[in-house]
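> A structural model of the following input is requested.
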Amino acid sequence: MEMLWSVVVGVFVASGIYLMLERHLLRVLFGLIQLSSAVNLAIFNAGRLTVGNPPLIDGDAVLPHVDAANPLPQALILTAIVIGFGLLVFTLVLFYRAYQETQSADIDEMKYSEEQA
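Below you'll find the model as predicted:
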């Protein structure tokens, strides 16, 4: 199962980087979102994917079951989602401000309009 999710993460990273190399600002933003999701999936995949074994410790045990999922990657993903949302909003505001200044969402046209000004 982990191998399948590793391939999915690779496809997400490749398509996210491809989108970030585009000239249109919205595609760059979508690539950033997709790359952030790929990193979250990679962290989640690293924490073992198990079905039906919660990461809980029994009352008389010292360690969780061997087949239990690791709770640390899940906590890291929750933190990464919050940080990713903040980055997304900040980038969206920057792109909107750049669009207001240049009246274009094309990166090459923004560069040329800046040189003409």
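> switch to C-alpha atoms for all contacts and neighbour counts from now on
Will do.
> what sits against the residue nearest to Q74 when sequence neighbours are not counted?
Distance criterion C-alpha to C-alpha, 6 or more residues apart in numbering; nearest residue to Q74, sequence neighbours excluded, is F44 at 6.4 Å. Residues near F44 by C-alpha atoms under 8 Å, 6 or more residues apart in numbering: 73-74, 77.
> do that again at 10 Å, thanks
Neighbouring residues of F44 by C-alpha atoms under 10 Å, 6 or more residues apart in numbering: 2, 5, 38, 69-77.
> before we move on, what about L19?
So L19 contacts 13, 25-32, 34-35 (C-alpha under 10 Å, 6+ apart).
> And F12, by the same measure?
6, 18, 31, 34-39, 41.
> what does L32 give?
13, 16-17, 19-20, 26, 38, 84, 87-88, 91.
> Just give me how far the biggest helix by length in the chain sits from the chain centre.
When the chain is parsed with DSSP state H, its longest helix is helix 71-102. In this view, helix 71-102 has its centroid 9 Å away from the chain centroid, taken as C-alpha atoms, centre = their mean, to the nearest Å.
> mind listing what's buried in that helix?
Residues of helix 71-102 classed as buried by neighbour count (16 or more other C-alpha atoms under 10 Å): 73-74, 77, 80, 84, 88, 91, 95-96, 98-99, 102.
> out of those, who's nearest S113?
Proximity of the buried residues of helix 71-102 to S113 (C-alpha to C-alpha) peaks at T102, which lies at 6.7 Å.
> To compare with the earlier structure, here is another sequence to fold:
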Amino acid sequence: MTAFVLALVVGALFALGTFLLLRRDLIRVVWGLAIVGQAANVYLLAMGGLTEGDFETVPILAGHGVDVPATADPLVQALVLTAIVISFGMTAFALVLSYRVYEEHDTLDVSELGDRE
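The predicted structure is shown next:
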């Protein structure tokens, strides 16, 4: 059941991001790109998590008589955390560029931006 919910969330995020990417407003395109990036992060976290029958233990504590719970792969979590920080910076940069486009052209409509010389 949990895998179905995660698949539904990832699919909804990709669908919403794609919908926003196809809009004419430049701000919505930037938000669509950010949502697609977050959907990819959720997908990676879902695939790198625990599965049934997966009993990896923490290597430092294993064998010291401590009851250690199973853990997820920390590499995936570190990569996703790095991707979140980078995508935040890129989204901020894209929003600043969008503001600059608005100052220069007085519009954020992508179809009108292509017609100007």
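> After superposition, what's the TM-score, could you say?
The TM-score (TM-score structural alignment, normalised by the length of the first structure) is 0.80; 109 aligned residues with a C-alpha RMSD of 2.4 Å.
> The residue nearest the centre of the second structure: helix or strand, and which one exactly?
Among the residues of the second structure, the one closest to the centroid is Q38, at 1.4 Å (C-alpha atoms, centre = their mean). Q38 of the second structure belongs to helix 26-47 when assigned by DSSP states H and E.
> circling back: show the contacting residues for the residue nearest to the centre of the second structure.
Per C-alpha under 10 Å, 6+ apart, neighbours of Q38 of the second structure: 10, 13-14, 17, 32, 44, 80, 83-84, 87.
> how about JSON lines for the residues you listed, with distance to R116 of the second structure added?
Output for these, formatted as JSON lines (distance: C-alpha to C-alpha, whole Å):
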{"residue": "V10", "distance to R116 of the second structure": "38"}
{"residue": "L13", "distance to R116 of the second structure": "33"}
{"residue": "F14", "distance to R116 of the second structure": "32"}
{"residue": "G17", "distance to R116 of the second structure": "27"}
{"residue": "G32", "distance to R116 of the second structure": "24"}
{"residue": "L44", "distance to R116 of the second structure": "41"}
{"residue": "V80", "distance to R116 of the second structure": "39"}
{"residue": "A83", "distance to R116 of the second structure": "35"}
{"residue": "I84", "distance to R116 of the second structure": "35"}
{"residue": "S87", "distance to R116 of the second structure": "30"}
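> before we move on, back to that, what does the residue nearest to Q74 of the first structure align to in the second structure?
Using TM-score structural alignment, the partner of F44 of the first structure in the second structure is L45.
> which residue packs closest to W5 of the first structure, ignoring adjacent ones?
N45 (6.8 Å).
> What is the burial count for the one you found?
N45 of the first structure is flanked by 19 other residues according to other C-alpha atoms under 10 Å.
> ok, now G16 of the first structure?
Neighbours around G16 of the first structure, by other C-alpha under 10 Å: 23.
> Disregarding flanking residues, what is the spatial nearest neighbour of it?
Counting by C-alpha to C-alpha, 6+ apart, G16 of the first structure lies nearest to G31, which is 4.0 Å off, once chain neighbours are set aside.
> separation between that neighbour and S37 of the first structure?
Distance of G31 of the first structure to S37 of the first structure, given as C-alpha to C-alpha, to the nearest Å: 10 Å.
> Now do the shared contacts for the two.
With C-alpha under 10 Å, 6+ apart as the test, G31 of the first structure and S37 both reach 12-13, 16.
> Considering these, which is situated nearest to D58 of the first structure?
Closest approach between the shared contacts of G31 and S37 of the first structure and D58 of the first structure, by C-alpha to C-alpha: F12, at 37.5 Å.
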